[in-house]
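Visitor: Okay, predicted coordinates and the sequence, questions at the end:
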Amino acid sequence: MNINDSKVKNLVDWLRDAHAMEQQAETMLKAQSERLEHYPQLRARIEEHITETQGQRQLLEKCLARFDASPSTVKDLGGKLMAFGQGIGGSIMSDEVVKGAAMGYVFENLEIASYTVLIAAAKDVGDVETQQACERILEQEVAMAQWLRDHLPEVVHAFLARDADPDAVAKR
């Protein structure tokens, strides 16, 4: 495929955006997982998704390599810096676990939208390999979003129970 074609240029640019988004996700998920002390089910699912996220990033790198393109260092750094700031902000909240789980759900839906765009763009340029890679990633993002949606009430109930106990720490 011709990298100078405007459709291909957009696809490559969006793949770079997705790579940066996965870098941001990995940084955020690792920071959240490291701080979770009293929510083992949430922590286990986040750690599972970290592994998925690393695999997603590698799939995106292969897609980019087929176009003789590489991830954007600037975009990747920007994503990591945003994740770092989000981690710092979250760590000072008294309800960090609830806000972190809710924001995780929001971020998963951003990823779902991004991969939906990538699938459509890959189809449009006839890049079946990128389309299939993004479809695999999309399945994982949908599963994580669904898991978070299904388990948010449990996280809230556990947080409220711990918060009501003067001898317990609830935020993490």
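Guide: Okay, I see it.

Visitor: C-alpha from now on. contacts and neighbour counts both.
Guide: Fine.

Visitor: Let me see the contact set for the most centrally placed residue in the chain.
Guide: For the chain, the residue nearest the mean C-alpha position is residue 25 (3.7 Å; C-alpha atoms, centre = their mean). Going by C-alpha atoms under 8 Å, 6 or more residues apart in numbering, residue 25 touches 53, 83.

Visitor: for the one 5 residues further on, same thing?
Guide: Under the criterion of C-alpha under 8 Å, 6+ apart, the neighbours of residue 30 are 47, 50.

Visitor: Please, which helix or strand holds it?
Guide: Under DSSP states H and E, the secondary-structure element containing residue 30 is helix 6-35.

Visitor: helices or strands next to the next helix or strand after that helix in the packing?
Guide: Taking DSSP H and E as the definition, the helix or strand that follows helix 6-35 towards the C-terminus is helix 40-66. Identification of packing neighbours for helix 40-66 by 3 or more C-alpha pairs under 8 Å, 6 or more residues apart in numbering; DSSP states H and E yields helix 6-35, helix 128-164.

Visitor: another structure for you, compare them:
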Amino acid sequence: MAVYSARLTRDLFITGLRNAHALENQALSLMDRQLDRVVSYPEVADHLRMHRAETEGQIARLEEILETLKESHSSLKDTAMSMMGNLAALGHTFAEDEILKNSFANFAFENFEVASYRSLLTVADVGAFSFAVPLLQKSLGEEEAMAAWVLENVPTITLKYLTLKSADETAGR
């Protein structure tokens, strides 16, 4: 196994933690906008609310790791990513099939988060940041579970959309 400098791994780890923190803030914005609009899909709303609470825990865990390293999150990144989350969610509001587009975007977003946590775990291992591993693994597990739930429920949501649309009911959200 290659040996990397302590400075390089620490810098990459801190950057990754700050990016993940901003990403989780973006996730909160996305979920909040979706929760404002999801009407005909209470099962989706329930799962979004549950994952929103998990996301707040993920943010707290990331802050705990950063504090242990005597670092802090990036308020600028957090604000920018939160704004991007709001804009991304707003983009789907005009779509007739908003619920489907949100489902697809949520699946992509959750997998992006999964990859981010896997990368952080790799750097934690290489950089000997073992104190962070259990915290990152917990967040990874939550993201993997949410990604799996979204994927498993795309057919159900699609069929419900078709059923509601066939009955001329509000189907898109």
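Guide: That came through fine. From a predicted model like this one, the values you see are computed outputs, not experimental measurements.

Visitor: hang on, the earlier thing: so how far does the helix holding residue 30 of structure 1 sit from its counterpart in structure 2?
Guide: With mean C-alpha distance after the TM-score superposition for structure 1, helix 6-35 of structure 1 departs from structure 2 by a mean of 0.6 Å once superposed.

Visitor: Which residue range of structure 2 does that helix align onto?
Guide: Aligned by TM-score structural alignment, helix 6-35 of structure 1 corresponds to residues 8-37 of structure 2.

Visitor: Repeat that for stretch 54-73 of structure 1.
Guide: Going by TM-score structural alignment, stretch 54-73 of structure 1 lines up with residues 56-75 of structure 2.

Visitor: Going by neighbour count, list what's buried in the matching stretch.
Guide: Within stretch 56-75 of structure 2, the residues that count as buried by 16 or more other C-alpha atoms under 10 Å are 57, 58, 59, 61, 62, 63, 64, 65, 66, 72, 73.

Visitor: one step back: what's the closest of the helices and strands packed on helix 40-66 of structure 1 to residue 172 of structure 1?
Guide: helix 6-35 (6.2 Å; C-alpha to C-alpha).

Visitor: Please give the centre-to-centre distance between the closest one and its chain.
Guide: The gap between the average C-alpha position of helix 6-35 of structure 1 and the chain average comes to 7 Å, counting by C-alpha atoms, centre = their mean, to the nearest Å.

Visitor: same deal with stretch 149-159 of structure 2?
Guide: Centre-to-centre, stretch 149-159 of structure 2 and its host chain are 18 Å apart (C-alpha atoms, centre = their mean).

Visitor: average offset between it and structure 1?
Guide: Mean deviation of stretch 149-159 of structure 2 relative to structure 1 after superposition (mean C-alpha distance after the TM-score superposition for structure 1): 0.5 Å.

Visitor: Buried residues in that stretch, which are they?
Guide: By 16+ other C-alpha under 10 Å, the buried positions in stretch 149-159 of structure 2 come out as 150, 151, 154, 157, 158.

Visitor: For stretch 84-102 of structure 2, buried residues please.
Guide: 84-86, 88-89, 92-93, 97-102.

Visitor: can you check stretch 119-128 of structure 1 too?
Guide: Neighbour-count burial for stretch 119-128 of structure 1 [16+ other C-alpha under 10 Å]: 119, 121, 122, 125, 127.

Visitor: for the counterpart of residue 126 of structure 2 in structure 1, what are its contacts?
Guide: The alignment partner of residue 126 of structure 2 in structure 1, by TM-score structural alignment, is residue 124. The contact partners of residue 124 of structure 1, by C-alpha under 8 Å, 6+ apart, come to residue 7.

Visitor: any idea which element residue 124 of structure 1 lies in?
Guide: The secondary structure element spanning residue 124 of structure 1 is helix 96-125 (assigned by DSSP H and E).
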